[in-house]
Each structure stands twice: as C-alpha cells, then as structure tokens.
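Asks: okay, sequence plus prediction incoming.
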Amino acid sequence: MNENGGFIRNNINQFAFVYRLIDILIIQLCLAVSAFAYIGKFDVRYFVLGLISNMAYLFFAELFVLYRSWRNGSFKEMLFYTVSSWLLTLFPLFLFLFFTKQTEYFSRVTLGLWIISTTTLLCLWRAIFRQFLISIRKKGYNTRSVGIIGLTKRGLDLANEIVNYPESGYKLTAVFDERAPERLDGKFLHKLEGGIADGVRLAQEGKIEILFVALPLTNKARIENILKELGDTTVDVHIVPDVFTFNLLHSRMGHVGEIQTISVYDSPMRGGYSIMKRIEDLFLAFSILTVIALPMLIIAAFIKITSPGPVLFKQDRYGMDGKKIKVWKFRSMRVMDNGEVVKQATKNDPRVTKFGAFLRRTSLDELPQFFNVIQGTMSVVGPRPHAVSHNEEYRKKVAYYMLRHKMKPGITGWAQVNGWRGETDTVEKMEMRIKYDLEYIRNWSIWMDFKIVVFTVFKGFVGKNVY
C-alpha cells in the first residue's frame, strides 16, 4: 500500500544495497570520465572528491528515505528526491574545497560536466529500471500473491488499488470474509475463497505471500485470534487501518523502557525530517527575498503614502505546539486589532485601506512573513496561522482543530491552494480548512511542499473569499 495510506513506517526496499552501490558507482564513474575527457587524468584528489560526494549523497538520500520501497510510490517524487539529494551533496563538497583551499586545483569544466552527467544518470537508470519492473510485473513476474481478510470499506479500497495498479507487483489471489456472499460487495465475489479459517489455511499451504487484515480495529478479539493463527505461517501480515486509525497523525511505534507504544497524535517534524524542513525553509526564504526585496520596499512606501500608521503589523498567532508567536504582515487596515476579539475582514470592510485591499487580494500583505521563516517561527509551507481569538473560538467548534499546530504555520498551505483561504465566516468553511491542514500533516513530504509552492505560484495568491 502506498505511503499515503497511513502506515506506521515506509516499506523496506530489499534491493536497497544494490541501489546504493549503483548510485556510488555512477557518481565516481561520471567524475572519472569527466576528468579524463577534459584534463586527461583522474588522480587521487579527484578520487577523494568522489568519495566525499558519495558519503554526502548517501547521507542526504537517507534523510529523504530515498532507498525505501517505491513499489507503489510516485515516480516524479522519487526523481525529485534523487535530484534533491545530489544537489544538497554539492554544498558540503564545495565547502570542503573552499576550506581546504583546493578550488584552484579542480577544473571547473570537469566539475560542471560531472554535476550534469551525474544528475542525468542518477535519474536515467531509475527510469529505465522502473520501466523494466513495470513491464515484467504486468506480465505476472516479480509479483507477490496477496490475500485480504475482511471486505470492509478499507479492504475494498485496498483491493481496488491492487487490481488497478498491476505495476505495483501485488497480485490479488483471494479475499476472505465471514459474512454471507449476498451481504458483500459484488465486485470481488469471484475472489472470495471462504472465511478467515480458509485464509489461514491457504497461508499455511504457501499459496499466499501477503495477508492484509482489513477488519475494524474495534474487533480486537477477532484480530488477536487471526494474528495468533497466522503466527504458525511464514506469511507477511499487515493490518489495514480503519477510519479511526487513518485519522491519526503520523502513527509510529515507540517504547518507554520495555513497554511498546503507538503514537496517536504526533508531529512529522522529528530528527532528520526537521533538519530537511529547516534547510528547505531557509533556502526558499533567502531565494525568494532576493527577488522580492525591491517590491517590498515599494509596497512599504505606498503604505506610508496612502495611510497614516506603521508599515508593518505584528499580530499574535499560535505557532508550533500552540506557542504564541508574532506574525509579520504589511499593514492593510486602519486599525491593528490584536486583542481577545479580532473580527475577520469581510467584503467592503471599512477598516481596510484602498491599497490594503489590493495587498490582501493578492496576498502581498504576507510577504514580511519570510522574515518569520528565517527567524524560525514559521515555515514557507504549512497550515496558515489564525488569530489567537479565532483559535480559541474554533477549537471548541471543530474537531481536531488544535492538531494543526503539530507543524509550524506556513505562508502558504495545502488548504490555501485547494481554495480554502480568506474569510471563514461559517463553521463548515473552517472544517474544510482543518480537513486539508490535517491531510497535509499526515502526508507531509518535501515533494508535497514543492507541489504546494508551484501551485501557489499559479493559483494560490488570490481567492474569492479574500477581502
């Protein structure tokens, strides 16, 4: 099942060692060929440079979990993480050359050829190998036989995924359910091989390699009994989360001493992921600020000319883990409400200045928040921060509202690019925004952030409910 399905951890790629080895060879060989092609030699210094790049690349690849199983993953996402790992490798590499004062020794043309050829081949071999796997899996090779216990809603969704995407390498062999056939969805009745006992029997006979248990987790006793019986087999067993588990945020295994635990509400910003997110934020913030610095100065001048008052407005918001932060904005109103009651801007709101209305419609009033990003209180992508008074109001009305603070607030977000930005004058609108915020936190990845940034450029700056 793909990573968006809410599994506790990513599947392990059984060929990860081979993939690492191929990547290492590509990096070294591309450097050697580039050096021989342009300067006619490949000496010890170039070899050491290649070794350093190998170590750095493997480090960043591990941060991006590049060597996980991509059986059901997005090919574009895999290429994105491959290129990202390689480009990030260049930073420590160039720092090494700078601090060891060896920049003059290495040919710039050679390094340029190496960087381009390595980027190309790292992606190309993955594309060729993926197409090879897809072709043989469609012919029935390199597949694993799958059985599903329980034709529940989640069980049916899983069966559809397996049947619709044969390139995943899963082959639906049988389904099992204790209910009478007339009570089941008719789509997979031809795969029905009996009840739970029949599923265990086929597993014991080696006719099924993977069993997915798709029963509701409330049926604890039955699931325990199934797992006990399957303990007498060598089949791989997976529990498919029902709706309750699917709503958990980043479920994962943990332990306190010898006691094993499962997290219920957790943040994805742990360990290497928090480092990745911070690097992404700093890179995007500094890059964007170099482009928007002059427009920001012009906007500041227009604010001063068109209405009395300060250029910037700092408002209290909730940040990561619900801690208060000061969010910077260009002032767009004649008032600067920051108390216990903050009224959201509405259509033709008299508090909004004429120039401020333009800033709000185009989201230009939010540009100073890139300084919040550099400061570390916000991210470029994340759930949009609400005024403290709105938080206190809606946390009582919308289920799971405060879970949106399991990540830093962002300048743009998944809810915004899906049309849920601007005024939230009804509980239903806020519920939809929270729905997308939690979906973002559950499925967060650097690739998802990249897509949101691209979507923001094309459709995220304006909205029909923005006043």
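Replies: Nice, I can see it.
Asks: contacts, neighbours, all on C-alpha from now
Replies: Noted.
Asks: what lies in contact with the helix or strand that Glu428 is a member of?
Replies: Taking DSSP states H and E as the criterion, Glu428 maps to helix 427-442. The contact list for helix 427-442, computed with CA atoms under 8 Å, 6 or more residues apart in numbering, reads 4, 6, 248-250, 267-268, 382-383, 394, 397-398, 400-401, 403-404, 406-407, 413-416, 420-421, 424.
Asks: out of the residues you listed, which are inside helices?
Replies: Cross-referencing the contacts of helix 427-442 against helices under DSSP state H gives 394, 414-416.
Asks: where do the strands of the stretch 201-350 of the chain begin and end?
Replies: According to DSSP state E, counting those that start in this stretch, the stretch 201-350 of the chain carries its strands in the segments 210-213, 236-239, 253-256, 259-262, 312-318, 324-330.
Asks: put this next to the first one:
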Amino acid sequence: MADSDATPAPGLGRAAGAGEAETTPEGGSRRRAPFARSIYGDIVQFIDFILVTAAAPAAAYVYHAFVIAADVDLQRYLAAGILGATGATAILRRDGFYEFDQILSPALGVRAVVSRWALVVLGLIAFAFSFKISESFSRFWLFAWFATCAVALVTTRFVAGAVLRRAVKEDGAFARRIAIVGSNDAAQKFAELARASEQAVSIVGVFESDLAGASARKAAVVDGDLAALARAARAGAIDDIVIAEPDASAERMDALVQRLSVLPVSIAICPTAYWLNHTGGELARIGGAPVLNLYRRPLEGWGGLLKSLEDMALGGALFVLALPLMAAIAAAIKLQDGGPVLFAQKRHGFNHSVFRIYKFRTMTVAEDGDRIVQAHPGDPRITPIGRFLRRYSLDELPQLINVLKGEMSLVGPRPHALAHNHAYAQIIENYSGRHKVKPGITGWAQVNGCRGETSENELMEARVRYDLAYIDNWSLWFDLKILSLTVFAVLFPKNAH
C-alpha cells in the first residue's frame, strides 16, 4: 500500500493521543474522549443500579421512622432493591438504553424507561405473591420506591445526556469520526443524513476510491485518495470508514475492502441512495441474509391484541356512556322532519374490505353512489340540527357500533366514501397505505386540524402524511394521546361544517 508518506491528508492534521487536541477537517480543534463511548453507558448503568438498590431501604427507613414510628428490617428491603436493580438494568441494557446515542438524546426514551421499570415492579409483585411474602412489604413503601426510582432513572439520563451533549458541542470529544469512500449521490446522501442526526457524528471527509491512485478527483468535494485515508486512519483520526460505491463490481469491492481491512477502524458498506431515502427503514435478517426493512408490519407483536382490547374496553364503555345522548339526538332528528335517524354509507376498511359506516343523518340526502358531493360551508343540504351535530362531531357517535362490530377502531385513518377513495388512490402517492389498519372514529390527522372538506389535493395529501405517520409510529400511548387531543378538538372545533 502506498501509505508510507508522512504528509497528512488534505484537511487532516496530526492525530492526537488520548485527551490531546486534534485538528478537524474544518480547521478547528477538539479533544478526544479519554474512554471509549461504550464505557459511558456502563457508567450510567452502574449509577442506575446503585440508585435503585439504595432507594429501596431508604424509602423503607423514611416510612417506618417518620410515618409509622416502627422498627424495620432494612436487609429485607435491600434484597428487594437488588432484585429490582438487577431486573431494571438488565432490561434497559437489552433494549439499548445504555447505548451512547440513546443517552445523548434521553427525551426520546423517557416513557419507555419508566414503562420498563413499571414492568420490573409488576414482576416483583407477582414474585412476592407467588412465594406468599407480599405481606412483608408495605404498599406505601412500594409506591414510594417505584416513584423515587422512576424519577431517578429519568434524571440520571437527562444529567448524563446534558453532560455528553455539552462535551460534543464544545470540543467534539465524543463525536464518532466517519470517513466516506466514494464521491457520488449515495455518499452525498449518507453525509447529509449523518450530519442531520442528533447523534454525535463528525464527517472527517470524502475520499476518492480509485485503487490505481489516479488523481481524477473533484477538488471541491473529495478530501484525499486511499493513501491519504490510510494515513489518517493509522494516525487515529478516523473511527469508521463507510464505503459508498453502490455500483461497483464484486471484483472492485473485494479489492477495495481488502485494501481497507488492514486499517485499525470499523468498515461498513453504504446502501444505495434509494435505500437512504427510506430513512424509516431498519436493518434486519431473514434467515442468514441481511435486508433493509422499508416498512414494518403494522401492529406487529402484541400491538394487534392491545389495540383490539383498547377498542373493546374503551369502545364499550364510551358506547354505554353515550347511549342517553344518542337517544336524545335520535329523537331530535326524528321530530325535525320524520326522516331516518341513521345514515349508512359504504366505505373501505382494513385491507380494502368494504363495510357500512353509521352516522346520525345530518343532511337531506343520503348519497352512496359513484358520485358524492362533499359537504361545504353553507351547504343547503345540511339540516339545522345536522349543522350543530357536525360542528361538534356528534354525528360520528353511531360509529361506536362499527367499533364494537370490529369494523373500525377508536383511533385510525378516517375512512372515505368509495367514490372518493378510488379517486384519491389514483392521484396521491401511498394513499392506499392508509388501509393497512382499521379506520378510526378519530385520528392523528384530525387532531392536527385535517378534517372537513378536502376539495384540494394538497389537503388530502397532508391528511395522508399524518395517517401514514400514525401507522408507522403506533403505540398504545399514541392512541391515548390522540383520544385526549380529540376531546379538545371537539370542544373547540375547526374546519367542521
């Protein structure tokens, strides 16, 4: 290899030892971290273990000494604390919450950390009941221990994250230094996505991949050739090399990887620019073959069961509570003009299955054919009572019947009339992706103001973006958040007519 020349690569200075200053490609300087990034996760895990363990006897002592003024066997509570700390740190380690990048952005995992701690406590309660030792522990202590540790686990992450972010911002000490081999669209896209991330990533430079050492470089883009890259890697200025050569032949990639494999850095292969455009994808394996999952199956694992239980439990309770109101609305509609109380219309549901949606009749017509005119402000077809019902979304209450029948969900993409559905599917990209889950009475789009008439394609496109974001990010907590926001949207309606 032609890497014996001591001249530094363009934009790269002398590599620094641990804790010494190092020149960056941008011309500034930074200090390298004294330890590997992974060690800081171990430190946070150790702190979590100590806090959870110590909180158990501490809470017991405070309760028995100052609340009930009684003696206490702290050894028993210390044992419970050790069990809880072992379980909590083990499950947090398993799920990646001690990874450096996760600690760097703690706000993203607060709810997940607390929910996992709650799962550990529930497991300890089940353990205590199974061995008939639950009476040895105070319920007040259990609640105090749980609350104290939840706050401690969250606080530890925020403090550690603040310290690490400050170090990254001020001197780049923890930045993962990436060198890109290849000057093409994939390399450019990779660099763009890496820099946009909240994680501590520093792009050292883009290097030409010409194995022959030819000088066919773009001076404004490329920072050096493979020889310069090798010098920088051996000097300790690079942590990872990403090869961005999606169109290279197998022989060329073998030669390139073989030449770079002797360097003391991690080496990865960048996917194509098309793959990088699917930023929601994640790496997985099917058998022994690595793949990039572009879309995950909606409601996978326990998701489908949890959502069904949510619909049956909350839907049933809401139906019972709404019965008196629905009876009053039905009587008012019947007294108004003697017409039918309910309006039924065919709509597409899960996986494009067709069902009949129920609503209180709010108009003088009941369209359900190939041409349906959407309601608009001042529409003369809307009855006086119907105008009030539509403003506060009370006409949607009969859809609780659809929920109990399993045709709809409380939360999900709003279903549209068949005629509109066919039309939008032809002109809006990924529109049909909304049918990967059951339609809902309310949805993420509706609580964000996307409701009412969709006379312009841009309005429907915005609604579709919210619907697809909901499907990709579904969780039980997300559903509860949308239901809570729906109450506000109903009391203070916008775009309803």
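Replies: Arrived safely, thanks for sending. Only a predicted model underlies this, so the values are computations on that prediction, with no experimental measurement involved.
Asks: buried deepest among the strands of the stretch 201-350 of structure 1, which one?
Replies: Comparing the strands of the stretch 201-350 of structure 1 by mean neighbour count (mean count of other CA atoms under 10 Å), strand 210-213 comes out on top with a mean of 22.
Asks: off-centre distance for it?
Replies: 26 Å (CA atoms, centre = their mean, to the nearest Å).
Asks: include distance to Ser135 of structure 1 when you put the strands of the stretch 201-350 of structure 1 into JSON lines, please.
Replies: Below are the strands of the stretch 201-350 of structure 1 laid out as JSON lines (distance: least, CA to CA, whole Å):
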{"stretch": "strand 210-213", "distance to Ser135 of structure 1": "22"}
{"stretch": "strand 236-239", "distance to Ser135 of structure 1": "25"}
{"stretch": "strand 253-256", "distance to Ser135 of structure 1": "36"}
{"stretch": "strand 259-262", "distance to Ser135 of structure 1": "38"}
{"stretch": "strand 312-318", "distance to Ser135 of structure 1": "50"}
{"stretch": "strand 324-330", "distance to Ser135 of structure 1": "52"}
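Asks: just the buried residues of the ones in helices among the contacts of helix 427-442 of structure 1.
Replies: Neighbour counting by 16 or more other CA atoms under 10 Å classes 414-416 among these as buried.
Asks: tabulate those residues (TSV), appending distance to Ala197 of structure 1.
Replies: Below are those laid out as TSV (distance: CA to CA, whole Å):
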residue	distance to Ala197 of structure 1
Trp414	44
Ala415	45
Gln416	49
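Asks: circling back: quick one, which of the contacts of helix 427-442 of structure 1 are buried?
Replies: By 16+ other CA under 10 Å, the contacts of helix 427-442 of structure 1 give 6, 248-250, 267-268, 382-383, 398, 401, 403-404, 406-407, 413-416, 420-421, 424 as buried.
Asks: and Lys405 of structure 2, how far from Pro377 of structure 2?
Replies: 33 Å (CA to CA, to the nearest Å).
Asks: just Gly406 of structure 2 next, same as before
Replies: Distance from Gly406 of structure 2 to Pro377 of structure 2, by CA to CA: 33 Å.
Asks: ok, now Ile269 of structure 2?
Replies: As judged by CA to CA, Ile269 of structure 2 and Pro377 of structure 2 stand 55 Å apart.
Asks: same check, this time on Ser29 of structure 2
Replies: Counting by CA to CA, the separation of Ser29 of structure 2 from Pro377 of structure 2 is 61 Å.
Asks: repeat that for Met363 of structure 2.
Replies: For Met363 of structure 2, the distance to Pro377 of structure 2 equals 13 Å [CA to CA].
Asks: higher neighbour count, these two?
Replies: A count of neighbours by other CA atoms under 10 Å puts Met363 above the other of Met363 of structure 2 and Pro377, at 18 against 12.
Asks: list the contacts for the more buried one?
Replies: 381-383, 386.
Asks: can you give me the strands for the stretch 51-200 of structure 1?
Replies: Using DSSP E, counting those that start in this stretch, strands in the stretch 51-200 of structure 1 cover 144-149, 170-176.
Asks: could I get the ones you listed as TSV with distance to Thr82 of structure 1 and mean neighbour count?
Replies: Shown next, in TSV, are these (distance: least, CA to CA, whole Å; neighbours: other CA atoms under 10 Å):
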stretch	distance to Thr82 of structure 1	mean neighbour count
strand 144-149	27	24
strand 170-176	25	23
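Asks: columns distance to Pro308 of structure 1 on top of those, output as TSV?
Replies: Formatted as TSV, the strands of the stretch 51-200 of structure 1 follow (distance: least, CA to CA, whole Å):
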stretch	distance to Pro308 of structure 1
strand 144-149	67
strand 170-176	66
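Asks: closest one to Asn338 of structure 1 among those strands?
Replies: Minimum separation from Asn338 of structure 1 across the strands of the stretch 51-200 of structure 1 (CA to CA) falls at strand 144-149, 54.5 Å.
Asks: got the angle between the helix ranked longest in structure 1 and strand 312-318?
Replies: In structure 1, taking DSSP H as the definition, the longest helix is helix 272-306. Orientation note: helix 272-306 of structure 1 sits at an angle of 140 degrees relative to strand 312-318 (axes from the mean of the first three to the mean of the last three CA atoms, to 10 degrees).
Asks: list the contacts of the residue nearest to Ile238 of structure 2 when sequence neighbours are not counted.
Replies: Counting by CA to CA, 6 or more residues apart in numbering, Ile238 of structure 2 lies nearest to Arg177, which is 5.2 Å off, once chain neighbours are set aside. If you count contacts by CA under 8 Å, 6+ apart, Arg177 of structure 2 has them with 201-204, 237-240.
Asks: tell me the spacing between Arg177 of structure 2 and Glu135 of structure 2.
Replies: Distance from Arg177 of structure 2 to Glu135 of structure 2, by CA to CA: 55 Å.
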